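J.: No letters, just coordinates:
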């Protein structure tokens, strides 16, 4: 699975990039103003959330269009890369044509949706909500134009014509077969929301559009529900106010990567633990734990830690494949450390306390850290320690002094949100301001041009993430409307073994979905279905959340499909075939930790 590299977009998209970057900066300034007025002046500004909500939807849609232009929407490429070159070109063209079909089908409903919103007036600003909703048709129209341009420019004429004919014939056949299709009942879930989505994934259609196309086909061919309803569900799924923290935490990861604050943490831990056997493995795991508590991005975490530690680990006799295995599973371990974007999205999708998730996430990561550390110590029993000396206290003190401002940040975030002092969104803005100030004072600062580039990159990545959340929300809504969820509840409650059996089913589902769909879409798709079942069985929301996220992260790092595994291999410059043989004991250690977390609610709920 991949998005394209963070290269530049088309030249004619520069004005859109400028607007998106300005919107992100404006949102951060707006939220900081709100925090200052609420906590310092004790005079909340009531219209700030409304303005932020309007700006956020525009940022999401412009960012999604930028991601289309840059080819940065996440997609599964494993099966496409196995095709012969000629078929690979056809599959890529067909993916673009299908994206265009989806966007063209939504354009008029989105215009109608914006028109309908004109009759709704905002509470604080007293303006028509069409100011906000107009972002949907504008973004969809821009994405449609970009998809068509990419299809024409990047494809051979025969491939383009063949893709259009293929899509037209299949669509026509299903249109003619609608009367028979509607008699299939819930089997249409298997046909459209499983079969269609799986086919789109295999041919390389971006995940957001896979969900969108599957839902669109389901509503069009198997129900009498107008497509107009889908626009509302997408809007709801991608613009919840709590999701404002997603682009800001993404930006925080960029800032910390650029300033070198993560590297300072790595150097401090290396001076503290590097002299003991398996010490560099402990440093790698500890660095991922702490750095993840700052950046919220697994890619950024691994890219920060690996180059700093791998040379010394190689010198001590660690095999590259073992280092990659530890890197990948360590990143999976650390994904519940706040600020975790996955936890924020889960809290939004399932209605679970973000503060509770942040508090529990630390404890769960410690459980997984412990099992990986035990395995790492056993693996390092033959480590070459010749010439390794304990770092002098002066060096430890110096590295601690440099790393201290960065070390404070993850605990500041967790304590502020977990203690109910501020929301995740408010904390994210404070964290960005803190990181930029500390970066400027202690770590060399950032050039204005670099700051602008980070704003653009954040807008594009956030747009890709939020579009996935929107289309996954629409698909989850379609699933629940069929009554499938109620049937699933009845089936699960009838299983022997009660809640423990359900935990086993949950682990299996999210391991598979974590492999195929990556984390966020799997959560948004399944949370509305699985969490009510868990509650009916008496399972604590926080406990269940930790099982879901941990299982999903393990799936994300599990070959041969898991995207995280291939990212780790790329960062460490190791062949996936070589690393695949080494990762299974580490996956096994994480599974032991997961089973303990699932069976013992104490790990998840002790500190709530």
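T.: Cool, got the structure. Note that the structure is predicted; figures quoted are calculated from it, not measured. Numbering: from 1, shown residues only.

J.: CA atoms for contacts and neighbours, from now on please.
T.: Will do.

J.: So residue 68 versus residue 150, what's the distance?
T.: Distance, residue 68 to residue 150, by CA to CA, to the nearest Å: 9 Å.

J.: same question, residue 519
T.: Counting by CA to CA, the gap from residue 519 to residue 150 is 28 Å.

J.: Against that first model, consider the following:
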């Protein structure tokens, strides 16, 4: 009875379009009332979910990304990416993807990537003769690379949930993220040749060199983050603080595009964004605690294992489930609710935790570009001033490409585990 109330209210909340955090909170509150459990449990479990040291790195990385974005990083990265690949057929589409790969390694969030890169690239692509639906689709698809290439807010969440080293999680995403980016570039090129999209003239090695020098301090931020984690000199939280200070210095005193008068507003905006994430973490932790107390994870594992204990089939079932969930639920909420029970199932058939965590995050990133709740789809469609349906049709080739990469990472563990194994013993 209590579980039926929990699930029913949760599903109804999603259907009517309530924010996921509110839906989780209302469903959990209804369960506690029906089950006659003291309501003091709710703030206790919320606080327990948020009171995890590694989660302190989220505000730091959000702030660093906002500082760098306000400090002129977007334009410099796009200029460098354009000089690198813009001369190929469909060059602005390729530039879009390359910029997302570079920019995502700084912000760590797909939505920030879609909004920042899309705000510049989508109008630019439309003006150059690219269809609006294609411009929005390639921006939305490429934005999913951001949370795979380190740093990554979802991977920080996974580290907090599972105890897996955040440094290893970051490294595990590097190869899959690069594979996703390259595969989308190939798809973009094929579509561009087929539809005869324009290309820019080669502007010479001098422009490539100048654009690289201009973007160097921005690109170096990713190296700073990775070095801090790999060297052991800083925890993820300390690395996030260092990255924020670095972003402030580079934006204000090197690029000089960041005005000190902008900093208070950036701090407030970063605080609001971080608070929204942490409130979602808190409510999702209450919801997850209820599921565990009702033994739902064990029921899921038993149900799947009663059908098959074949490792490859279980991986396929988990991927199908996560792709379906990603169509309706925000990434962080899905991770907090489903990661631990599905990790238990995966370990039961011999899947390594680091490997599972990598393809689970990658899977849910793809969900950001699938209707009906694909946040990046909505952001890019809004920038392109289009309804959702033409963008959905245009993104299908990129979705197919990303699912192929997902299957490769799911069934070839070394793509996720090799780099962490050699750099972090």
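T.: Sure thing, it's come through. These numbers come from a predicted model, not from an experiment.

J.: Just give the TM-score of the two.
T.: Remark: TM-score between the superposed chains equals 0.93 [TM-score structural alignment, normalised by the length of the second structure]; 419 aligned residues with a CA RMSD of 1.9 Å.

J.: Looking at residue 68 and residue 150 of the first structure now, which is surrounded by more residues?
T.: A count of neighbours by other CA atoms under 10 Å puts residue 68 above the other of residue 68 of the first structure and residue 150, at 27 against 17.

J.: tell me, the helix or strand where that one lies lands on which residues of the second structure?
T.: Element membership for residue 68 of the first structure, per DSSP states H and E: helix 48-70. Aligned using TM-score structural alignment, helix 48-70 of the first structure spans no residues in the second structure.

J.: Tell me the residue in the second structure aligned with residue 352 of the first structure.
T.: Aligning on TM-score structural alignment places residue 352 of the first structure opposite residue 164 in the second structure.

J.: how much space between residue 403 of the second structure and residue 197 of the second structure?
T.: 25 Å.

J.: got it, and residue 307 of the second structure?
T.: Counting by CA to CA, the gap from residue 307 of the second structure to residue 197 of the second structure is 48 Å.

J.: Okay, strands next: where are they in the first structure?
T.: With DSSP state E, there are no strands along the first structure.

J.: ok, now which ones touch residue 396 of the second structure?
T.: Listed by CA atoms under 8 Å, 6 or more residues apart in numbering, residue 396 of the second structure has no contact partners.

J.: Residue 583 of the first structure pairs with which position in the second structure?
T.: Using TM-score structural alignment, residue 583 of the first structure sits opposite residue 395 in the second structure.

J.: Quick one: residues contacting that match.
T.: Neighbour list for residue 395 of the second structure: 134, 137, 138, 141 [criterion: CA under 8 Å, 6+ apart].

J.: OK, contacts around the closest residue to residue 312 of the first structure other than its chain neighbours?
T.: Spatial nearest neighbour of residue 312 of the first structure, chain neighbours left out: residue 280 (7.9 Å); criterion: CA to CA, 6 or more residues apart in numbering. Residues near residue 280 of the first structure by CA under 8 Å, 6+ apart: 270, 273, 274, 309, 312, 313.

J.: Identify the residue spatially nearest to the alignment partner in the second structure of the first one, adjacent ones excluded.
T.: Residue mapping for residue 270 of the first structure onto the second structure gives residue 82, with TM-score structural alignment as the criterion. The spatially closest residue to residue 82 of the second structure, leaving aside those adjacent along the chain, is residue 95, at 5.0 Å (CA to CA, 6+ apart).

J.: Residue 221 of the first structure: neighbour count?
T.: Neighbour count of residue 221 of the first structure, defined by other CA under 10 Å: 21.

J.: Quick check: it vs residue 404 of the first structure, distance?
T.: 59 Å.

J.: Okay, the equivalent of residue 538 of the first structure over in the second structure and residue 320 of the second structure: tell me how far apart.
T.: Using TM-score structural alignment, the partner of residue 538 of the first structure in the second structure is residue 350. As for residue 350 of the second structure, its distance to residue 320 of the second structure is 19 Å (criterion: CA to CA).

J.: ditto for residue 85 of the second structure
T.: 34 Å.

J.: With neighbour numbers in mind, choose between these two.
T.: More neighbours surround residue 85 than the other of residue 85 of the second structure and residue 320, with 23 against 13 (other CA under 10 Å).

J.: Surely the more buried one touches residue 97?
T.: No - between residue 85 of the second structure and residue 97 no contact is recorded; they are 9.9 Å apart, counting by CA atoms under 8 Å.

J.: can you list contacts of stretch 320-332 of the second structure?
T.: Outside of stretch 320-332 of the second structure, the residues within contact range by CA under 8 Å, 6+ apart are 14, 20, 154, 157, 277, 280-281, 334, 360, 363-368, 370-374.

J.: Return the members of those classed as buried.
T.: Applying 16 or more other CA atoms under 10 Å to the contacts of stretch 320-332 of the second structure, the neighbour count classes 14, 20, 154, 157, 277, 280-281, 334, 360, 363-368, 370-374 as buried.

J.: you'd agree residue 208 of the second structure is up against residue 85?
T.: No - Residue 208 of the second structure is beyond contact range of residue 85, at 9.9 Å (criterion: CA under 8 Å).

J.: ok now do the residue nearest the centre of the second structure, which residues does it touch?
T.: Nearest to the mean C-alpha position of the second structure, counting by CA atoms, centre = their mean, stands residue 147 at 3.3 Å. By CA under 8 Å, 6+ apart, the contact set of residue 147 of the second structure is 104, 105, 108, 109, 110, 153, 154, 155, 365.

J.: what's the most distant pair in the residues you listed?
T.: Spatially, the most separated pair among the contacts of residue 147 of the second structure is 105 and 365, at 14.7 Å (CA to CA).

J.: Neighbours of the counterpart of residue 279 of the second structure in the first structure, how many?
T.: Per TM-score structural alignment, the equivalent position to residue 279 of the second structure in the first structure is residue 467. Neighbour count of residue 467 of the first structure, defined by other CA under 10 Å: 27.
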